[in-house]
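**Q** Have a look; sequence and predicted model below, questions after that.
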Amino acid sequence: MDLRQLRFFVEIARHGNFTKAAEQLHVAQPAVSMAIKKLEEELDLVLFSRQERKVALTAEGKIFLAHARRVLAEVKAAEMEMGELHGLSKGEVRVGIPPMLSAYYFPDIIRDFVRRYPNLHLSVYGEGAWRIQKMIEQGELDMGVIAAGIYPENLEVRRFLREEVVVCVPKGHSFAGRKAVSFDEFMQQPLVFYKEGYYIRELIFDVTKGTGIAPNIVFETNLFSLVKSLVRNGLGISTFLRMVVSNDEDLRAVSFDPPLYLDLLIAWKKLGYLSRANRAFVDFLLDQTKDIP
């Protein structure tokens, strides 16, 4: 068994397809297939069930996947720590940021960080908070922005921002001139809403749980720019972080009654190795936001 086999195995498990894994790895597909066949022979186990063009992990494969990810994470940590003996003259930061925040909050943070550390390579992955959490756990990201609430104990977190979740309506809507709207009133309106699993949706549904009022969802998408356009054009109303709506002349941000806030955290693996480059990003972010209540 070697690291190459483990990397191939993890990529196939991620994509559910040998060809896609080979493309991602920039390796010929027959080489990937042969490596996995040899790995299965060495283990004397079948790791994938092969059905036409799709493959799925067997029960044994699922168990082995956890071990493979752990080994690769340890190898990466060792390589990073050894490399950092040469100082913070180079390094990579891989951070996951939800699209709404990457568009409206992080541009200045990223610009100033790159100016301070021009030799570091910063990669930003735009995913939802729940997906980012999973990517950190699986070692696909070094760290990322998640929402406060229920998260696994193996994550280390620091709060850097509290932002109000508001009702978003077009400027001619009956709610536009109000200071606040109840959750019941909101749920009865035509809603342009986020898909299941999107954190703001889950937050709203958790708050309104037990009211007996079914939401009137007329359209679902996780593309927040599309949500804004559809609200602006009168299809329905929605929710956003206040920062997304506050400077839009065609939209109005109205508080919930009672107000609803979202705490945002920067998170990384508690027992994983956080490189000096990643620590520099965390420290920079927290320093930039230290005066935020």
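**A** Thanks, I have the structure now.
**Q** rest of the way, CA atoms for contacts and neighbours
**A** OK.
**Q** Sketch out the strands for the protein, chain order is fine.
**A** Along the chain, the stretches classed as strands by DSSP state E are 48-51, 54-57, 91-96, 120-125, 143-147, 155-170, 180-182, 190-193, 216-220, 238-241, 251-257, 260-269.
**Q** quick one: the last one to chain centroid distance?
**A** Mean C-alpha position of strand 260-269 versus that of the full chain (Cα atoms, centre = their mean, to the nearest Å) differs by 11 Å.
**Q** re the thing from before, can you tell me which of the strands of the chain is nearest to residue 14?
**A** Minimum separation from residue 14 across the strands of the chain (Cα to Cα) falls at strand 54-57, 9.8 Å.
**Q** Report the buried residues of the closest one.
**A** Across strand 54-57, burial judged by 16 or more other Cα atoms under 10 Å covers 55-57.
**Q** Stretch 102-121 now?
**A** 102, 106, 109-110, 113, 117, 120.
**Q** what's the answer for stretch 177-193, then?
**A** For stretch 177-193, by 16+ other Cα under 10 Å, it's 180-181, 183, 186-187, 190-193.
**Q** Let's have those residues in a markdown table, adding distance to residue 228.
**A** Below are the buried residues of stretch 177-193 laid out as a markdown table (distance: Cα to Cα, whole Å):
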| residue | distance to residue 228 |
| --- | --- |
| 180 | 20 |
| 181 | 19 |
| 183 | 20 |
| 186 | 16 |
| 187 | 18 |
| 190 | 14 |
| 191 | 12 |
| 192 | 9 |
| 193 | 10 |
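**Q** In addition, the following structure is provided for comparison:
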Amino acid sequence: MAQHSGRAMSLQYLRIFNYIDAIARSGSIRKAAEALFITPSALDRRLQDLEDDLGAVLFERHARGMRPTAAGELFLKHARHQRADYERLRTDIGHLQGLHRGTVNIAASQALAFSLFPDVITQFRQGNPGINFSVRICDHTSVIQSLRDFEADLGLVYNVQPSADISPLLEVEQRLCAVMAESHPLAQQPDLRMRDCLRYPLALPDVSLGGRMLLDAFFARSSLSPNVVLESNSFEMLRNFVRGNDAVSFQIQVGTALARVQDGVTARHVDDRGLGSRPLTLAQLKGRHLPLPAMRFAQTLSEVLSEAE
């Protein structure tokens, strides 16, 4: 009976964690209740009971919604940490029982979505068919925040600033490459200089993407004047654009099919000393014990990235 009571209490707290997290994400009792499939009045009672138990108000109520108080932020951090630990425990126990199941949650820069992740995930699942993946593609700031919010086990991000609460598992230097149509005149040259690229219109990633910061710093130090005809936060958009004209775009090397043609698009190194390179970082939240599937996938990903250096 005691064992059953303890399990029920654990599930009850996990349910409360989900309730509070849903309110914080939606900013509304009504929207959170809809997502949780309970009534708003029931959810509001759960929140009031928890606030009474803690002796603190967890949310400020405004005309435009609900916002966590300082106590609410503290509770959310604790809740997300506990929920992530519980999922890791379930995965670890499942592994001991030979179930070989679980989910790897990843947040990554968009440059990696085109070829790297589909290929590595396919390779990993051939030997681990019970492992599923959730991959969130976002800008570099959101990748780090996803680790802090326990939404992601692993983050893969280019040109990110060091943070005290983020632990790099691997860093691989990445050069920028020029991306262009396979019929482009520059596609016949094995290596390029930036001045070669600037003879043509440019389609650039916007400032939310790590490679743009590298380009802007280079242009600020040089006398070169780029003719930017398109900016986008979508590498798919940029690739599709340059496929049909003489424009040139840029992407880090691991996100390109370097020296190969894919869907009518190819890429070449840009060899300018002032352009340099920046690290692609595989990271986790410092001090967090990763679930076994995430640890194993991190090892596989590290091996692939190391071979690509």
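**A** Good, I have the coordinates. On a predicted model such as this, the values are computed, not experimentally measured, just so you know.
**Q** Could you tell me the TM-score of the two chains?
**A** Comparison of the two superposed chains (TM-score structural alignment, normalised by the length of the first structure) gives a TM-score of 0.80, and 292 aligned residues with a Cα RMSD of 3.5 Å.
**Q** circling back: in helices, which of the buried residues of stretch 102-121 of the first structure fall?
**A** Among those, the members falling in helices (DSSP state H) are 102, 106, 109-110, 113.
**Q** closest to residue 78 of the first structure among these?
**A** Nearest member of those to residue 78 of the first structure, counting by Cα to Cα, is residue 113, at 25.3 Å.
**Q** got a list of what that closest one touches?
**A** Listed by Cα atoms under 8 Å, 6 or more residues apart in numbering, the contact set of residue 113 of the first structure reads 281, 284.
**Q** That one maps to what in the second structure?
**A** Using TM-score structural alignment as the criterion, residue 113 of the first structure maps onto residue 124 of the second structure.
**Q** From residue 158 of the second structure, how far out is that match?
**A** Relative to residue 158 of the second structure, residue 124 of the second structure is positioned 22 Å away (Cα to Cα, to the nearest Å).
**Q** Excluding residues flanking it in the chain, which one is nearest the equivalent of residue 247 of the first structure over in the second structure?
**A** Residue 247 of the first structure maps onto residue 261 of the second structure when the alignment is built from TM-score structural alignment. Counting by Cα to Cα, 6 or more residues apart in numbering, residue 182 is the residue found nearest to residue 261 of the second structure once chain neighbours are left out, at 6.5 Å.
**Q** aligned partner of residue 204 of the second structure in the first structure?
**A** In the first structure, residue 204 of the second structure lands on residue 193 (TM-score structural alignment).
**Q** hang on, isn't residue 146 of the first structure packed against residue 132?
**A** Yes. Contact criterion Cα atoms under 8 Å: residue 146 of the first structure and residue 132 qualify, at 6.9 Å.
**Q** Report the mean deviation for the biggest helix by length in the first structure after fitting onto the second structure.
**A** Ordering each helix of the first structure by length in residues (DSSP H) puts helix 59-83 first. Following the fit onto the second structure, the mean deviation recorded for helix 59-83 of the first structure is 3.5 Å by mean Cα distance after the TM-score superposition for the first structure.
**Q** which residue is nearest the middle of the second structure?
**A** Of all residues in the second structure, the one closest to the mean position by Cα atoms, centre = their mean is residue 107, 2.0 Å from it.
**Q** which one in the second structure is aligned with residue 123 of the first structure?
**A** Using TM-score structural alignment, the equivalent of residue 123 of the first structure in the second structure is residue 134.
**Q** so what's that match closest to, chain neighbours aside?
**A** Closest to residue 134 of the second structure by Cα to Cα, 6+ apart is residue 105, at 4.8 Å.
**Q** Looking at the first structure, name the residue matched to that neighbour.
**A** Aligned partner of residue 105 of the second structure by TM-score structural alignment: residue 94.
**Q** Might one say that that match is in contact with residue 142?
**A** Yes. Counting by Cα under 8 Å, residue 94 of the first structure touches residue 142, with 5.5 Å between them.
**Q** Comparing these two, which residue is more hemmed in?
**A** Between residue 94 of the first structure and residue 142, counted using other Cα atoms under 10 Å, the more crowded position is residue 142 (22 against 18).
**Q** Pick the most buried one from the strands of the first structure.
**A** Comparing the strands of the first structure by mean neighbour count (mean count of other Cα atoms under 10 Å), strand 143-147 ranks first with a mean of 26.
**Q** now it: which residue numbers in the second structure?
**A** Counting by TM-score structural alignment, strand 143-147 of the first structure pairs with residues 154-158 of the second structure.
**Q** Might one say that residue 44 of the second structure is in contact with residue 29?
**A** Yes. Contact criterion Cα under 8 Å: residue 44 of the second structure and residue 29 qualify, at 6.8 Å.
**Q** Looking at these two, which one has more neighbours?
**A** More neighbours surround residue 29 than the other of residue 44 of the second structure and residue 29, with 23 against 16 (other Cα under 10 Å).
**Q** Mind telling me what that one corresponds to in the first structure?
**A** Looks like residue 29 of the second structure aligns to residue 18 there (TM-score structural alignment).
**Q** Do I have it right that its match meets residue 32?
**A** Yes. Counting by Cα under 8 Å, residue 18 of the first structure touches residue 32, with 7.2 Å between them.
**Q** For residue 279 of the second structure, give its distance to residue 161 of the second structure.
**A** To residue 161 of the second structure, residue 279 of the second structure is 10 Å away according to Cα to Cα.
**Q** same deal with residue 178 of the second structure?
**A** Residue 178 of the second structure is 24 Å from residue 161 of the second structure, where distance means Cα to Cα.
**Q** same deal with residue 14 of the second structure?
**A** Remark: distance between residue 14 of the second structure and residue 161 of the second structure (Cα to Cα) = 34 Å.
**Q** Looking at these two, which is more packed in?
**A** Using other Cα under 10 Å, the more surrounded residue of residue 14 of the second structure and residue 161 is residue 14, with 16 against 8.
**Q** what's near enough to touch the more buried one?
**A** 79, 83.
**Q** okay, now residue 88 of the second structure: neighbour count?
**A** So residue 88 of the second structure, with other Cα under 10 Å, has 20 neighbours.
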